[in-house]
Each structure stands twice: as structure tokens, then as C-alpha cells.
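Asks: The sequence and its predicted three-dimensional model are supplied below.
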Amino acid sequence: MARRNLNDLLAFVTVAREGSFTRAAGALGVSQSALSQAIKALEERLRIRLLTRTTRSVSPTPAGDRLLQAIGNRFDEIETELDALTELRDKPAGSVRITSGDHVLRTILLPRLLPLMHRYPDIDIEFDVSYGLRDIVADRFDAGVRLGESIDKDMIALPIGPKLRMAAVASPAYFSSHPMPKVPQDLTRHNCINIRFPTGGGLYVWEFEKRGRQLNVRVEGQATFNTSPHIVLAALDGLGVAFLPEEEFAPHLEEGRLVRVLQDWCPAFSGYHLYYPSRKQQSPAFALVIEALRL
């Protein structure tokens, strides 16, 4: 197949995955007009429409989806093999894409991976902050970071942090005018700071456990966020009760700016894990990332 045809196929795969000509053009480093012409030429050559275009989005047609499933992974394999060639060089090189939450990025990923990047200047790492449950295969990430309990069984999961505990907290000012909850059910009478998951759009149901008894509580309150740093700020401002992993509140609890309640209802659970596809061949750069994060 001519080189031009391979370029057109790569253009199609990128647009189909990004769902946007604008994002795809940025990823490929070409103009939107050139990208549009490449897709048009491919569709004319195959005599079938591959993409459905609307004013807001771009999505594959049934024929386009079939082509994407057939060739998309092939381009991924080519990129992996090209990265693997760096094993023949004196200095490892390559790109690694990781998606995670903000807190684990600041407390675990950066402290362990910045020294690696200083040591190997030819290794590039892209950090994507996201609180949704990203499909790392479809979104072309090398790995993601989640709590161990939420990782799909077909992924390799590597522990990168200690066990965690949830913490229900509020400011001293809030508790000066509201009674401290004694059991989780008491939270239904409090102004609670909710978190909405980007994936699915549902509000997080607060989960508690004591001596094997599990209890879920749907709370209500004035404020809802989709990022944990803003929940911490709202709790510090006295808006209400917040519920996050205790490490997010740690310095404020130590210095008395926040007060913890229901501690006996918050047992330890599996902490943060790096996860990646079991079938993915590891590039030298990704292998070094894994070793830097391994406990």
C-alpha cells in the first residue's frame, strides 16, 4: 500500500478516536483542512462513508467502526515496536501517557517520576488529570491510576500506594452550630458536600463499614463538585461535612482546621494502583515508569 494511503488511514483512526477534527489535527500536527481532505480522499477511494459529522461531534459509521476495530490496534503496535527500538540505544527514550486524579498525581506520581525524567531526558510523560473512569485503551493511554477496588479484571494492577481510609470531616465552625453525627444515618440531617462522578454523572453514595456491616448513605447539601481539592476548600470554609480519602485532609486535620467524625465506620481499603492492559507490550520507557512506581 502506498505511503499516502497509510497516512490517510492514520488520519481516520485519529479522528475516530478523538471524535473531533480539531483535536485530531492537533494530535497529528496538521491543519484541519488537510485532515478533512485526507478523510474525504479515503472515503472516495473506498467508496463508503466512514465518519458521521455533526456540528458538535464526529463519530464512525458502522463501516468506519469496523475499519477502526480492524486497524486501530495495528497502529498502536507499530508505535510500541518503534518505542521498543530504544532498547538498542544508550539512553532509553519514548513517550508515556498516564491518566489519574489530581491528589495522587501530586503525592505519588510526580515525586517518583520527576527523578526518572531528570535521569532520562529522552523520556516524555504526559499526565492527564481526570476524575472519570477513563477507558485507557480507547483513549490511548499507557496506564491509569485508580483505587484498587474499581479496576477491571482484565487489567494488570500494580499497587503504588498504601491502604487508604475514608474520612468524614467538617470545620470546627460548622460543628459549633451542628451536632456531630454519631452514626452514618445522622448525615442525612447535615449539609453535606457532594461529589459527582464525571463518568455516568451520578452522585457518590457515601460508603461506611463497621464490624462487617456495610452501610451506604445518600447525602444532600448545597454544593456538589467533581474534583476533590474544591471539596476540601468548601469544608475548610465551613460549608458542611465532606467525605474523601483521609490523606486529602491530612494537614488540615493535624492542625485542627478540620474535625473528623465517624472514624470507627471507616476501615482501611485497597489504595491506589497503576493499571494497564495485560496484552500491551511494554516499551522501555513504560517499563522504567513501572519500576519507579513499584512499591
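Replies: Cool, the structure landed.
Asks: Going by C-alpha atoms from here, please, whenever you check contacts or count neighbours.
Replies: Will do.
Asks: how far does stretch 238-253 sit from the chain's center?
Replies: Using Cα atoms, centre = their mean, to the nearest Å, the distance from the centre of stretch 238-253 to the centre of the chain it belongs to is 22 Å.
Asks: Also stretch 193-206?
Replies: For stretch 193-206, the separation from the chain centroid amounts to 15 Å (computed by Cα atoms, centre = their mean).
Asks: before we move on, what about stretch 108-124?
Replies: Its chain's C-alpha centre and that of stretch 108-124 lie 19 Å apart, by Cα atoms, centre = their mean.
Asks: Give the buried residues for that stretch.
Replies: Neighbour-count burial for stretch 108-124, counted by 16 or more other Cα atoms under 10 Å, picks out 109, 112-113, 116, 120, 123.
Asks: and here's the other structure:
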Amino acid sequence: MPHENFNDLAAFAMVAKERSFTRAAAKLGMSQSALSQTIRALEERLKLRLLIRTTRSVSPTQAGERLLRTVSPRFDEIEAELKALGELRETPAGRIRITAGEHPAVSILQPALKRILFRYPDVGIEIIIDHGLRDIVSEGYDAGVRMGEQVAKDMIAVRIGPDMRMAVVAAPSYFKDHPVPKTPQDLTGHNCINIRLPTYGGIFPWGLEQDGREVKVRGEGQLVFNSLAMRLNSALDGLGIAYMPEDQVLPHVKKGRLVRVLEDWCPPFPGYHLYYPSRHHSSPALTVLIEALRYRER
């Protein structure tokens, strides 16, 4: 097989991964007709059918699947190396894509931006707020932010925040009409403001612990959100009792807007970590971000 042209292999890999000529053509910056001709020429050159085309879908044949498994990782490695070479300059540059939950994005990543962007104007940062656990390699992220215990073992993890605590809170107006819970079991009689996370496949359970005894509470309530701010605002409005990161509610507790309960059932746990692939070439831009976020105990 000729070695001088691999454009047709790259085009095939894009179509096979996207399962669509339309999406693949858009990503490759070429017309669908030109892309179809390229694939047909490749199949003729190899004397193999690589793709099964219907009016609704495109899928690889057995030969196509084998070729995809062979060439796709090579193209990914080449793209990663070219990106790394392009960033080997004195001033860090390039765009960093990060996936993170809402809480670390707001409380840790957002405050760090001004420490990075003013100093390094050629660095760009894209933060995608997502509560699910993502495969950052296959989905094109440079790094992710999650709790320490949620980071996969084959990743490099850098601690970027202190230990955390959760807090069970409600407005004083709520407790005028509802008894103050003394034990986790008492929460079953309350209007709980819940959060739905894709990681858990449903309503996130409230993890309470005391003296090594752990209790997971799945309280009922009128409200379910996937937003930190909406849970907090609903608690402040007296609409129910909420389970929130401690740092988000303490200012309101100190001012009497919220009342904290079951505090002795909320022990500290490992905080947030930035993680990235162990085999990933750490670009100067990513190195700058890591050093800006690295947690240092005072």
C-alpha cells in the first residue's frame, strides 16, 4: 500500500467514529460528496468494504472496525504530539479544556482565572460544567476536577482544595412549621431539596456519618435540581431543607438566614483534585494551570 498519503485513512477514522458523513465532513472541513469519494477510493484501493451505509446510519464493517482500532490511536497520538510541539515556546500558550462539577468550577476554578489569564494572555481556558464522570481522553478534555476518591487510578491527580464538609440547612421560617431534626432518620419527615446526578443514576443520597457509622438518606421533597445556586436559593426562601457544601452556606448561617442542623453527622472528607492522563504530555499551559490551582496548606 502506498505510504505517501494518509488523508483517506484520517477521513475514514472520522466517519467511523462519528457514524455520520455529515458530522465527519463538518469536522474535516470538506463537502460530503468529496468525503464520500475519498472513502470509496480507499475501499477500492484496499479492495475491502469498510463502511455499511444506510439512509439513516453509517457503521463500520468487520474490516472497518479492525482498521479503526489500528489507525485511530495513531492519529490521536500524532495530534497530541503536534499540539505539544506547537506549545513548546517560552510563553505558555494554547487552550485548556476542563470538565468539572458546578461547585469546584465556581469555588476553585473561577477564582484562579485572574491569576492565570492576566499573566499569560496566550492561554485560553474552557470550563464545561458537568456532574457526570467523564472519560476525559476520549471526549477531548485536557483535565477534569472531581473528588479525590472519584479519580481513576490511571490518572495523575493534583490536590487543589482542602478537606470539605457538607451541611444540612434550612431557613428559620422553615423551622417555624417543621421540627428540627435530631437524627438522620428524622429527615424522612421533611421537605428535602434534592439534587439529581447522572453519576448516581438518580437522586443523590445525603451521606451522613458519626463515629464511623454511615447513613445514606434519600429524603422526599417537592424540589429536585442539578444546580447549586437553585438549591441554596430555595433553602433561603424557606422551601425546604438542603444538603449543601459547607462553604456555600456558612456566610448565611452566620447572618442568621439559615439554620444548620445535624452538624455532628457531617465529618470532613477529601476535597477536590485536578486529574489528567498519566501518559498525557503536560503542555506549558496545563503546567501553569496546575501550579495556579495546587493546594498548599497554610
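Replies: Great, that's in hand. Fair warning: this is a prediction, and the values are worked out from it, not measured in the lab.
Asks: Next step: the buried residues of stretch 108-124 of the first structure restricted to helices.
Replies: Counted as lying in helices by DSSP state H, out of these, are 112-113, 116.
Asks: Can you name every helix or strand that the helix ranked longest in the second structure contacts?
Replies: If you go by DSSP H, the second structure has its longest helix at helix 62-86. Counting contacts by 3 or more Cα pairs under 8 Å, 6 or more residues apart in numbering; DSSP states H and E, helix 62-86 of the second structure packs against helix 7-18.
Asks: returning to what we had before: average offset of the longest helix of the second structure relative to the first structure?
Replies: Compared with the first structure after fitting, helix 62-86 of the second structure has a mean deviation of 3.4 Å; criterion: mean Cα distance after the TM-score superposition for the first structure.
Asks: export the buried residues of stretch 108-124 of the first structure to JSON lines and tack on distance to residue 263 of the first structure?
Replies: Shown next, in JSON lines, are these (distance: Cα to Cα, whole Å):
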{"residue": "109", "distance to residue 263 of the first structure": "28"}
{"residue": "112", "distance to residue 263 of the first structure": "30"}
{"residue": "113", "distance to residue 263 of the first structure": "33"}
{"residue": "116", "distance to residue 263 of the first structure": "37"}
{"residue": "120", "distance to residue 263 of the first structure": "43"}
{"residue": "123", "distance to residue 263 of the first structure": "43"}
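Asks: Contacts only, for the nearest residue to residue 166 of the second structure once chain neighbours are set aside.
Replies: In space, and not counting its chain neighbours, residue 166 of the second structure is closest to residue 245: 4.5 Å by Cα to Cα, 6 or more residues apart in numbering. When contacts are counted by Cα atoms under 8 Å, 6 or more residues apart in numbering, residue 245 of the second structure touches 164-167.
Asks: Could you do residue 197 of the second structure as well?
Replies: Residue 197 of the second structure makes contacts with 131-132, 203-204, 226, as judged by Cα under 8 Å, 6+ apart.
Asks: so where do the strands sit in the stretch 101-250 of the second structure?
Replies: According to DSSP state E, counting those that start in this stretch, the stretch 101-250 of the second structure carries its strands in the segments 123-129, 143-147, 155-159, 166-170, 192-197, 202-203, 206-210, 213-217, 223-225, 241-245.
Asks: burial of residue 284 of the first structure, as a residue count?
Replies: Neighbour count of residue 284 of the first structure, defined by other Cα atoms under 10 Å: 21.
Asks: any idea how far it is from residue 266 of the first structure?
Replies: 40 Å (Cα to Cα, to the nearest Å).
Asks: The second structure: which residue goes with residue 11 of the first structure?
Replies: Matched to the second structure by TM-score structural alignment, residue 11 of the first structure sits across from residue 14.
Asks: Give me the distance between residue 253 of the second structure and residue 171 of the second structure.
Replies: Residue 253 of the second structure is 9 Å from residue 171 of the second structure, where distance means Cα to Cα.
Asks: So which of these two has more stuff around it?
Replies: Remark: of residue 253 of the second structure and residue 171, residue 171 carries more neighbours, 23 against 16, as counted by other Cα under 10 Å.
Asks: follow-up on the earlier one: please enumerate the shared neighbours of residue 253 and residue 171 of the second structure.
Replies: Shared contacts of residue 253 of the second structure and residue 171 (Cα under 8 Å, 6+ apart): residue 259.
Asks: can you count the residues close to the closest residue to residue 205 of the first structure other than its chain neighbours?
Replies: Nearest residue to residue 205 of the first structure in three dimensions, chain neighbours excluded: residue 218, at 5.2 Å (Cα to Cα, 6+ apart). Counted with other Cα under 10 Å, the neighbours of residue 218 of the first structure add up to 15.
Asks: Kindly state which residue of the second structure is aligned to residue 282 of the first structure.
Replies: Matched to the second structure by TM-score structural alignment, residue 282 of the first structure sits across from residue 282.
Asks: mind listing what its match touches?
Replies: By Cα under 8 Å, 6+ apart, the contact list for residue 282 of the second structure reads residue 84.
Asks: what do you get if the cut-off is 10 Å, keeping everything else the same?
Replies: Residues near residue 282 of the second structure by Cα atoms under 10 Å, 6 or more residues apart in numbering: 84, 142, 276, 288, 290.
Asks: now swap in residue 133 of the second structure and tell me
Replies: Residues near residue 133 of the second structure by Cα under 10 Å, 6+ apart: 99-101, 144-146, 150-152, 197-200.
Asks: Residue 86 of the second structure now?
Replies: Counting by Cα under 10 Å, 6+ apart, residue 86 of the second structure has contacts 80, 93-94, 283.
Asks: Present those as a markdown table; the columns should include neighbour count.
Replies: Putting the contacts of residue 86 of the second structure into a markdown table (neighbours: other Cα atoms under 10 Å) gives the following:
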| residue | neighbour count |
| --- | --- |
| 80 | 15 |
| 93 | 20 |
| 94 | 18 |
| 283 | 21 |
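Asks: of all the residues you listed, which comes closest to residue 136 of the second structure?
Replies: residue 80 (13.7 Å; Cα to Cα).
Asks: Verify the contact between residue 224 of the second structure and residue 231 for me.
Replies: Yes. Using Cα atoms under 10 Å, residue 224 of the second structure is in contact with residue 231, at 8.2 Å.
Asks: list the residues that contact both of the two?
Replies: 193-195.
Asks: Pick the one among those closest to residue 36 of the second structure.
Replies: Of those, the one sitting nearest to residue 36 of the second structure (Cα to Cα) turns out to be residue 195, at 45.8 Å.
Asks: For the residue most central in space within the second structure, give me its contacts.
Replies: For the second structure, residue 99 is the residue whose C-alpha lies nearest the centre (Cα atoms, centre = their mean; 3.3 Å). Residue 99 of the second structure makes contact with 105, 126-136, 139, 141-146, 274 under the criterion Cα under 10 Å, 6+ apart.
Asks: I am finished for the moment; much appreciated.
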